[in-house]
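Q: Sequence first, predicted coordinates after that:
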Amino acid sequence: MVLLFRRMCLAFGVLTLCACQMTLPTLSALKHTKNAPSVTFSHSGIVLRGPDGYCVDTQSLRDEATTGFALMANCDALKGRTLSADDAPLAVLTASISAPVSSPAVADPDVLAAFFSTDSGRAALARSGQSSDVTLIDSYARGDAYYIHALDRSPNPMGAFSHEYWRAVALIKGRIVTLTVMPFTAYPLSGAQMKRQITYFTEDVLQANLDDRSVIVSE
């Protein structure tokens, strides 16, 4: 179990570093960028596809042998149309991919539940890397994914995003894939709306990796 937790710390440490080093754009910056309804990461073969209304900001893609990252946002915003609070959806979705894992046991719901109850687990959920900045509101297993509802009080260098988010963790093609729904502070979503979006997002990604419906745009 100790060895398994070390593997968990390594996998989620890499994902946290990858996400924190990204300069995520605000809604006003998500304009005139290339976008696609889905993408395939060339190194892992993992397909990323979001719910209706979302497209991949292809300029955000990071596709390397050991990690992957991509951001999804409202398709119209990526095309340059100015959005309002009446438009939906108004959250940013992110996907982080780990290096290949040595054992599928790292994605076992019981292992994940135990991991995220530790300081190391909560630190992996924090932008700051400090476990004290995160409160775990809810978590549960459903289907092939483990869902986490958290409040991250870390300083938010981007300023545009809510401290509250939903995240899902799943094992896809031998890698840990972490999916996150982050609402904008200017366009807050209710807990139910966030939960619905992370559920749809996760189910779409899992389904996308069962077939070949994808557009390869990474290099």
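A: Received, thanks. Computed from a prediction, not measured in an experiment: that's the story for all the values here. Residues are numbered from 1 along each chain as shown.
Q: Going by C-alpha atoms from here, please, whenever you check contacts or count neighbours.
A: OK.
Q: Once you drop chain neighbours, what's closest to residue 61?
A: residue 70 (4.6 Å; C-alpha to C-alpha, 6 or more residues apart in numbering).
Q: So the one you found versus residue 134, what's the distance?
A: 23 Å (C-alpha to C-alpha, to the nearest Å).
Q: Confirm that residue 10 sits in a strand.
A: No: secondary structure of residue 10 (DSSP: H, G, I helix; E, B strand; the rest coil): helix, not part of a strand.
Q: count of residues packed around it?
A: By other C-alpha atoms under 10 Å, the residues close to residue 10 number 16.
Q: That one and residue 131: what is the separation?
A: Noted for residue 10: a distance of 16 Å to residue 131, by C-alpha to C-alpha.
Q: How about residue 187?
A: 27 Å.
Q: One more: residue 49?
A: Where residue 131 is concerned, residue 49 sits at a distance of 31 Å (C-alpha to C-alpha).
Q: Check the secondary structure at residue 51 for me.
A: Secondary structure assignment for residue 51 (three-state DSSP): coil.
Q: another one to put next to it:
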Amino acid sequence: MSTWISDMLRRGGLRPVLVICASVVVSGCLDGSGAAGVPVARRAALAGGAVVVVPPAGYCLDRTSIADRPGGSFALIASCESLTGRPGGGAEPAVITVSISPPQEGREQPEAAALAGALGRGAALSEVNGDGLIVVQVKGAGALPRQRGDTRHWRGAMVVNNRLVGLALYGAPGSDLSGDNGERLLVALAEAIRENSPFRQPAPPQAQETTPATRAATAPQTGLGGIFGRLFP
């Protein structure tokens, strides 16, 4: 579990993936047996409305997981059937997380190799630099206990309105979502987020005296390992 998520838990309002799923949802999210009537939503405007999360068909947001603060935002997605306990929809069981960083002017999309290099534990099985989205298939690292989730999962990242949005998708052991179907679902989620989020024109640069101090303040951040560590549980 990342330090960022642990800190938000201590401040209240966010239950990390491991806590949510191990206590009430993981079995229902990943084996399709259903949870205890978790309140759900089909849309959430996070980061002050800059990032609008709309799950793919058959999937819902767990409303109790949503945290939206200046220091970052988080939401958990699973099949609507798993969260509500009501049959229907036919979506493959999964646990999907959406994490959003604070804004940074001029933020650029990182390379998939940077995300793979920030894994810490685990190894990258594949890396894709897509148009507006990077995707990495990971083996041997993640927040879910191995008996609950496959050892493989997917991570993605994209920039929306100067915010880095991290996506992670976990399937049940042997699930098709641990393979190519998981990548397609992650891409569908990313496309829905991009299509539903507002377009915000970047602020024009302000003229100012160039000094060592101002150059340091406006230099792009290169510590992507730390950023990714805060985005992924």
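A: Alright, I've got the coordinates. Quick caveat: nothing in here was measured; it's all calculated off a predicted structure.
Q: Show me which of residue 187 and residue 131 of structure 1 is the more surrounded one.
A: When residue 187 of structure 1 and residue 131 are compared for neighbours, residue 131 comes out ahead with 20 against 17, by other C-alpha under 10 Å.
Q: and that one, what does it touch?
A: Residues counted as contacts of residue 131 of structure 1 (C-alpha atoms under 8 Å, 6 or more residues apart in numbering) are 119-125.
Q: swap the cut-off to 7 Å and go again
A: Neighbour list for residue 131 of structure 1: 119-120, 122-123 [criterion: C-alpha atoms under 7 Å, 6 or more residues apart in numbering].
Q: Now list the buried members of those residues.
A: 120, 122-123 (16 or more other C-alpha atoms under 10 Å).
Q: What residues in structure 1 pair up with the longest helix along structure 2?
A: Selection of the longest helix in structure 2 by residue count, based on DSSP state H, yields helix 180-196. Per the alignment by TM-score structural alignment, helix 180-196 of structure 2 matches residues 192-208 in structure 1.
Q: which parts of that stretch are buried?
A: 194-195, 197-199, 201-206, 208.
Q: Mind listing residues that contact it?
A: With C-alpha under 7 Å, 6+ apart, stretch 192-208 of structure 1 has contacts from 47-51, 166-168, 179-181.
Q: I'd like the distance between residue 175 of structure 2 and residue 137 of structure 2.
A: Taking C-alpha to C-alpha, one finds residue 175 of structure 2 at 14 Å from residue 137 of structure 2.
Q: returning to what we had before: residue range for the helix or strand following the longest helix of structure 2 in structure 1?
A: Going down the chain from helix 180-196 of structure 2, the next helix or strand is helix 212-218, by DSSP states H and E. Per TM-score structural alignment, helix 212-218 of structure 2 has no counterpart in structure 1.
Q: I would like the residues contacting helix 212-218 of structure 2, please.
A: Contacts for helix 212-218 of structure 2 (C-alpha under 7 Å, 6+ apart): none.
Q: Residues contacting the helix or strand that that helix is followed by, please?
A: Using DSSP H and E, the helix or strand that directly follows helix 212-218 of structure 2 along the chain is helix 224-231. The contact list for helix 224-231 of structure 2 (C-alpha under 7 Å, 6+ apart) reads 2-4, 99-100, 114-115, 118, 166.
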